[in-house]
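Undergrad: Take this sequence and fold it.
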Amino acid sequence: MTHTSDPHTDQLPAAISGFLAASVVHDADAAEAFLADDVVVVDKGEPFRGLQEVHAFVRDAGAEFDYTTEQVGAHRVDDEHWVVVLRLEGSFPGGVAELDYRFTLRDARVSELVIANHGA
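TA: Now for the predicted structure:
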C-alpha cells in the first residue's frame, strides 16, 4: 500500500494527517493517538463507536485487499469540520473508488469520521 499526498496535506490539522497516515497502513495503535475517547467512525453506513471498535476498524478495514491510496483533495468546512478526498485503486470490487472522509474535530482530536462515496 502506498500513500501519495497532494500539496495541501501539510495544511491539514495534525489529528487528521496523523490518523490518515496511520490508517492507510492499518496501524491502529498509532491512529488511536489522534482520536477522542468517544470517537465515532461511520463506514458504509455502519457505525464504530469508541476507541476499541474504531481500533478494530482501522486494523481490519480493507486489509483483505491490495490497494493504493492517493489524496486527491481536501478542504476545510469550518474550524471543526474537514473533508479529505481519497482515491483508492486495487483488488477490491470495482477496482477504483473516490471516498470523502468527513472529519469532525474536538479538542484537536478526531471525534467523528464519516466515510462516504465522493459527492454522495
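Undergrad: can we go C-alpha only for contacts and neighbour counts from here?
TA: Fine.
Undergrad: now the strands for this protein?
TA: Taking DSSP state E to define them, one finds strands in the chain at 3-4, 35-43, 46-49, 67-76, 81-90, 96-106, 109-117.
Undergrad: From the contact counts, what lies against the fifth one?
TA: Which is strand 81-90. If you count contacts as 3 or more CA pairs under 8 Å, 6 or more residues apart in numbering; DSSP states H and E, strand 81-90 packs onto strand 67-76, strand 96-106.
Undergrad: how about the first one: buried residues?
TA: What that stands for is strand 67-76. By neighbour count with 16 or more other CA atoms under 10 Å, strand 67-76 contains the buried residues Tyr67, Thr68, Thr69, Glu70, Gln71, Val72, Gly73, Ala74.
Undergrad: go on, the last one?
TA: Residues of strand 96-106 classed as buried by neighbour count (16+ other CA under 10 Å): Ala97, Glu98, Leu99, Asp100, Tyr101, Arg102, Phe103, Thr104, Leu105.
Undergrad: quick one, that strand and strand 81-90 angle?
TA: Calculated by axes from the mean of the first three to the mean of the last three CA atoms, to 10 degrees, strand 96-106 forms an angle of 150 degrees with strand 81-90.
Undergrad: can you give me the angle strand 96-106 makes with strand 67-76?
TA: Orientation check (the same axes, to 10 degrees): strand 96-106 against strand 67-76 gives 50 degrees.
Undergrad: To compare against the first, here's the next sequence to fold:
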Amino acid sequence: MDDNQPRTITPDDLPEVITHYLNAHRAHDTATAITAFTSDATVIDDGNTYEGAEAIKEWLGRSATEFTYTIHLTNAQQTDATRYIATHHLEGNFPGGTIDLRYQFALRDSLIERLVIEP
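TA: Model (predicted):
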C-alpha cells in the first residue's frame, strides 16, 4: 500500500472516536461531540479555521443550528495509521441544497487533533 494512497474501509472500521463524533454531530449533541477533540485541536470548515476547544465548541453549536439538513456517510478511507477520510452526502436548506463533503480526520492519542471539511 502506498503511504499516500487512501484505501477504502467500511464505516465500521473507522476509529471509535470518529464514529462517536459523527453520531454526536448528527444528533446536534455539542457537549458529546466536543469530547472527541484534543484540547488544542484545529477544525477547518468553509474556509474558516477554529483552534482550541472553545472555538470548536462555538463552531459545533453554530453548525448545528445554521441550516437544516440530512447527512449520510457514503464512503470511508484510511490514509495512514492516524488519518481517515469520511465522505458525507448532505441535503438541506443551505445554498445549493446538496453537497458531498470530505471530513478529513487526523488523530492523536485516540482523539481528533485536526478535522478539515471540504468538498
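Undergrad: Next, the TM-score between them, please.
TA: Comparison of the two superposed chains (TM-score structural alignment, normalised by the length of structure 2) gives a TM-score of 0.88, and 111 aligned residues with a CA RMSD of 1.3 Å.
Undergrad: hmm, back to that, which of the buried residues of strand 96-106 of structure 1 sit farthest apart?
TA: Across the buried residues of strand 96-106 of structure 1, the longest distance by CA to CA is 24.8 Å; it joins Ala97 and Leu105.
Undergrad: got a list of what the residue positioned nearest the centre of structure 2 touches?
TA: The residue lying closest to the centre of structure 2 (CA atoms, centre = their mean) is Tyr103, at 4.4 Å. Going by CA atoms under 8 Å, 6 or more residues apart in numbering, Tyr103 of structure 2 touches Ile85, Ala86, Thr87, His88, Leu115, Val116, Ile117, Glu118.
Undergrad: Tell me how far the alignment partner in structure 2 of Ala108 of structure 1 lies from Tyr50 of structure 2.
TA: Using TM-score structural alignment as the criterion, Ala108 of structure 1 maps onto Ser110 of structure 2. According to CA to CA, to the nearest Å, Ser110 of structure 2 and Tyr50 of structure 2 sit 20 Å apart.
Undergrad: Between these two, tell me which one has more neighbours.
TA: The neighbour comparison of Ser110 of structure 2 against Tyr50 (other CA atoms under 10 Å) goes to Tyr50, with 18 against 15.
Undergrad: just checking, the more buried one touches Thr42?
TA: Yes: using CA atoms under 8 Å, Tyr50 of structure 2 is in contact with Thr42, at 5.6 Å.
Undergrad: Now for those two: what residues contact both?
TA: Ile56.
Undergrad: quick one on the thing from earlier: among the helices and strands packed on strand 81-90 of structure 1, which comes closest to Ala61 of structure 1?
TA: With CA to CA as the criterion, Ala61 of structure 1 lies closest to strand 67-76 of these, at 11.9 Å.
Undergrad: who does that closest one touch, helix- and strand-wise?
TA: strand 3-4, strand 81-90.
Undergrad: Throw the buried residues of strand 96-106 of structure 1 into TSV and include distance to Ala28 of structure 1, thanks.
TA: Converted to TSV, these look like this (distance: CA to CA, whole Å):
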residue	distance to Ala28 of structure 1
Ala97	22
Glu98	22
Leu99	20
Asp100	20
Tyr101	17
Arg102	19
Phe103	17
Thr104	19
Leu105	18
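Undergrad: angle of the longest helix seen in structure 2 against strand 37-45?
TA: Secondary structure of structure 2 read by DSSP state H shows that its longest helix is helix 53-66. Computed by the same axes, to 10 degrees, the angle separating helix 53-66 of structure 2 from strand 37-45 equals 50 degrees.
Undergrad: Alignment lookup: Ala21 of structure 1 to structure 2.
TA: Checking TM-score structural alignment: Ala21 of structure 1 goes with Asn23.
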